[in-house]
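*Asks:* I'd like to go over a predicted model; first the sequence, then the structure.
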Amino acid sequence: MPTPNRGRVLRSVRVAAAAAAIALLTTVSACGSSDPTATAPASSAPAGKVVVGSFAFPESEILGEIYAQALTAKGIQVETKFNIGPRQQTIPALRDGSINLIPEYNGNLLAFYNPKYTERTTADVDKALDTAVTADKLRVLDSAKAEDKDAYVVTKKTADDNQLSTIGDLSKIVPFKLGSNPQFGELGYGIPGLKGVYGVGTKAKEVTFVPIEDFGGPDTVKALVDNSVQVADIYTTSPALVANNLVVLGDPENMISSQNVIPLVADSVYTDQLGEILNKVSAALTTEDLIALRDRVEGKEKASANAAAKEWLTQKGLL
């Protein structure tokens, strides 16, 4: 049965649709993009404000707090957006202005831009980064001495009994078991590097790889302390190194790329004052500091990242 006012309703619908289409076109034009599917940046920072971000793990939040508090103390307006996620999220956030500054790790950041990079030392990695990040209108400042990277670790007893100080010295204790995350068996600084760079494990059954899923966490540490494995891959800022009196073996061949903490900042907010403040922070920050900071936040004390950062900055005379 026909609807009595159907013609009037259809005309009203057409008018409304046309108005909506015009509004949509106006909105797209206002974005200033030639791509009608492009979206506007998500909440760019107001002029004069620096938005500090972090990755989604405690150490990064601590570093973000250090940066934010150091800048605030010198009169720079700061906002924080922590626990964002991996680089697949943080780099786009830097590009669109959602954040303007984040504590980074130079080797992994370079790998994001160039997965086949060959630089290994801090100086070489930083030099390559200077160029790599410019495409995104970003810049890196000075690297800290502090590094958070993979390391070949043994107990102090194993080191003392066998006079181990470097990765190459592991040839003295073959055969041995090495515990690490499953990917370590294929990484260039993992089992292949151990063989190719240091000549350890080139013969059958010299090195038995034991995959452990927690990426240098409690299970890996327990396996090492219990002697279930004699060597383990544990990150250099793990509080477990001090708590369990573990020894990080030296890497004189730079098989493992540098992973220095480094500020990554957007050109849009960079000033000489900001650079000077953050470079002073980097000059004061050591790996031992990171271990202590992580231990305060992640250990028994359960201090807040905010409090731990403030006390560190105060001790270093940066507040």
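*Replies:* Sure thing, it's come through.
*Asks:* okay, CA-based contacts and neighbour counts for the rest of this
*Replies:* Will do.
*Asks:* what about residue 88, neighbour count?
*Replies:* Burial of residue 88, expressed as a neighbour count using other Cα atoms under 10 Å, amounts to 10.
*Asks:* and if you look at the one 10 residues further on?
*Replies:* Counted with other Cα under 10 Å, residues neighbouring residue 98 total 21.
*Asks:* tell me the contacts of it?
*Replies:* 41-45, 51 (Cα atoms under 8 Å, 6 or more residues apart in numbering).
*Asks:* and which of those is nearest to residue 294?
*Replies:* Closest approach between those and residue 294, by Cα to Cα: residue 51, at 23.0 Å.
*Asks:* what is the burial count for the closest residue to residue 249 other than its chain neighbours?
*Replies:* Nearest residue to residue 249, sequence neighbours excluded (Cα to Cα, 6 or more residues apart in numbering): residue 166, at 4.5 Å. Using other Cα under 10 Å, the number of residues around residue 166 comes to 17.
*Asks:* after the helix or strand hosting residue 276 comes which helix or strand?
*Replies:* Per DSSP states H and E: residue 276 is located in helix 272-284. Sequence-wise, the next helix or strand beyond helix 272-284 is helix 287-298, with elements assigned using DSSP H and E.
*Asks:* list the buried ones in the next helix or strand along the chain from that next one?
*Replies:* Per DSSP H and E, the first helix or strand lying C-terminal to helix 287-298 is helix 305-315. By neighbour count with 16 or more other Cα atoms under 10 Å, helix 305-315 contains the buried residues 305-306, 308-310, 312-313.
*Asks:* what segments of the protein are helices?
*Replies:* 6-30, 58-73, 87-96, 106-113, 122-132, 156-162, 191-196, 218-225, 240-243, 272-284, 287-298, 305-315 (DSSP state H).
*Asks:* okay, the angle between the last one and helix 58-73?
*Replies:* Computed with axes from the mean of the first three to the mean of the last three Cα atoms, to 10 degrees, the direction of helix 305-315 lies at 60 degrees from that of helix 58-73.
*Asks:* got another, please set it beside the one above:
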Amino acid sequence: MSIFKKGRIAVGVIAVGAVVALAGCSQGDPTAPDTGSGGGSGDAIVVGSFAFPESEILGQIYAQELKAKGFDVSTKFNIGPRQQTIPALQDGSINLIPEYNGNLLAYYKTDFTERTTKDVDAALGDAVAKDKLTVYKSAPAEDKDAYVVTSDFAKKNDLKAIGDLSKVQPFSLGANPQFATLGYGIPGLASTYKVSQVTFVPYEDFGGPDTVKALTDNTVQVADIYTTSPDLKAKDLVVLDDPENLIAAQNIVPLLSKKIASDKLEKTLDAISAKLTTDDLIDLRNRVEGDEKASAETAAKDWLKKAGL
């Protein structure tokens, strides 16, 4: 996984990390007030994104489908963390952005206890309403932390869920340094799944190539790797099930200003969410971040066509 994941973590308040500005970011201040045709009312939509490839891909999917449905659309991608995107939504610099429901809820409610998609979504509407924002239906697609093992290790030890790790104690676990103290990290592993004989090995790349290499060469037997990492397929890795919902839902959800809300917009974005899966995000990221180096625009266009949108 690329360095972009470090920026991905930084957009939430559950984890800590510096936001990484990536190559290809737009020049100038992307959160400055918009003076173009996209900042008005009615069907005019300004789609924003966080400063990492997956978010830009999702922004392109929203923008292209909305244009196809007759909306007046412009884009302002690669903005930064929520400390920038939320004010941009409030002042009209942008009025729609692809979000992650769990991290968005945590931004508004740091002590939230909701974990499932249903519960997180139910709490999210009231949380964002204070900023005159709203959300539509979330997608099945999730990009979140996961306890991951190699396929060989899973087969050898009959590992399917996180709790099964009790059968292979003691073991080493590789993850970002904050994972040692996060509620869904080492402490949660012990309290929720009673797995405590763990040697923690910190890696600074947030599930990136160093973490993946440590897992595949057996330096560690378990690693925290995100569920949309192309390495999951490329390296034949296994995401362990989380039946107790130790890790909160992180479904893709459109966040928008109430000023632009409409039945037509809701129907269009709901149709996208209904089609978007985690496997889709893996494939889209692989096209953009992998050897192909496809543009986010091209990857989004091809996905929309394949999805029948």
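*Replies:* Cool, the structure landed. A quick note: this is a predicted structure, and the numbers were derived from the prediction, not measured.
*Asks:* can you tell me which of the helices of the first structure is most buried?
*Replies:* helix 58-73 (a mean of 23; mean count of other Cα atoms under 10 Å).
*Asks:* show residues contacting that one.
*Replies:* Outside helix 58-73 of the first structure, the residues that touch it by Cα under 8 Å, 6+ apart are 52-55, 77-80, 82-83, 102-103, 274, 277-278, 281, 290, 293-294, 297-298, 305-306, 308-310, 313, 318-319.
*Asks:* one step back: so the residue nearest to residue 249 of the first structure sits against residue 252, correct?
*Replies:* Yes. A contact is recorded between residue 166 of the first structure and residue 252 when judged using Cα atoms under 8 Å, the distance being 7.3 Å.
*Asks:* could you tell me where stretch 271-285 of the first structure falls in the second structure?
*Replies:* Counting by TM-score structural alignment, stretch 271-285 of the first structure pairs with residues 262-276 of the second structure.
*Asks:* quick one: that stretch to chain centroid distance?
*Replies:* 19 Å (Cα atoms, centre = their mean, to the nearest Å).
*Asks:* and what of stretch 91-109 of the second structure?
*Replies:* In this view, stretch 91-109 of the second structure has its centroid 12 Å away from the chain centroid, taken as Cα atoms, centre = their mean.
*Asks:* and stretch 136-154 of the first structure, by the same measure?
*Replies:* A distance of 8 Å separates the C-alpha centroid of stretch 136-154 of the first structure from that of its chain, computed with Cα atoms, centre = their mean.
*Asks:* quick one: buried residues of it?
*Replies:* By 16+ other Cα under 10 Å, the buried positions in stretch 136-154 of the first structure come out as 138-154.
*Asks:* ok, now stretch 76-90 of the first structure?
*Replies:* Going by 16+ other Cα under 10 Å, stretch 76-90 of the first structure has these buried residues: 76, 78-80, 82-84, 87, 90.
*Asks:* conserved subset of the contacts of residue 98 of the first structure in the second structure?
*Replies:* Retained in the second structure (both residues aligned by TM-score structural alignment, their matches' Cα atoms under 8 Å) from these: 41-43, 45, 51.
*Asks:* residue in the second structure matching residue 126 of the first structure?
*Replies:* Aligned against the second structure by TM-score structural alignment, residue 126 of the first structure finds its counterpart in residue 121.
*Asks:* on that earlier part again, what would the buried residues of helix 305-315 of the first structure look like in CSV with distance to residue 230 of the first structure?
*Replies:* Putting the buried residues of helix 305-315 of the first structure into CSV (distance: Cα to Cα, whole Å) gives the following:
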residue, distance to residue 230 of the first structure
305, 34
306, 37
308, 34
309, 35
310, 38
312, 35
313, 38
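*Asks:* what range in the second structure matches stretch 155-164 of the first structure?
*Replies:* When stretch 155-164 of the first structure is compared against the second structure (TM-score structural alignment), it corresponds to residues 150-159.
*Asks:* residue 220 of the second structure contacts residue 170, correct?
*Replies:* No. Using Cα under 8 Å, residue 220 of the second structure is not in contact with residue 170; the gap is 11.0 Å.
*Asks:* those two: which is more packed in?
*Replies:* Of the pair residue 220 of the second structure and residue 170, residue 220 is the one with more neighbours under other Cα under 10 Å, namely 21 against 14.
*Asks:* gap between the more buried one and residue 144 of the second structure?
*Replies:* Computed with Cα to Cα, to the nearest Å, the distance linking residue 220 of the second structure and residue 144 of the second structure is 20 Å.
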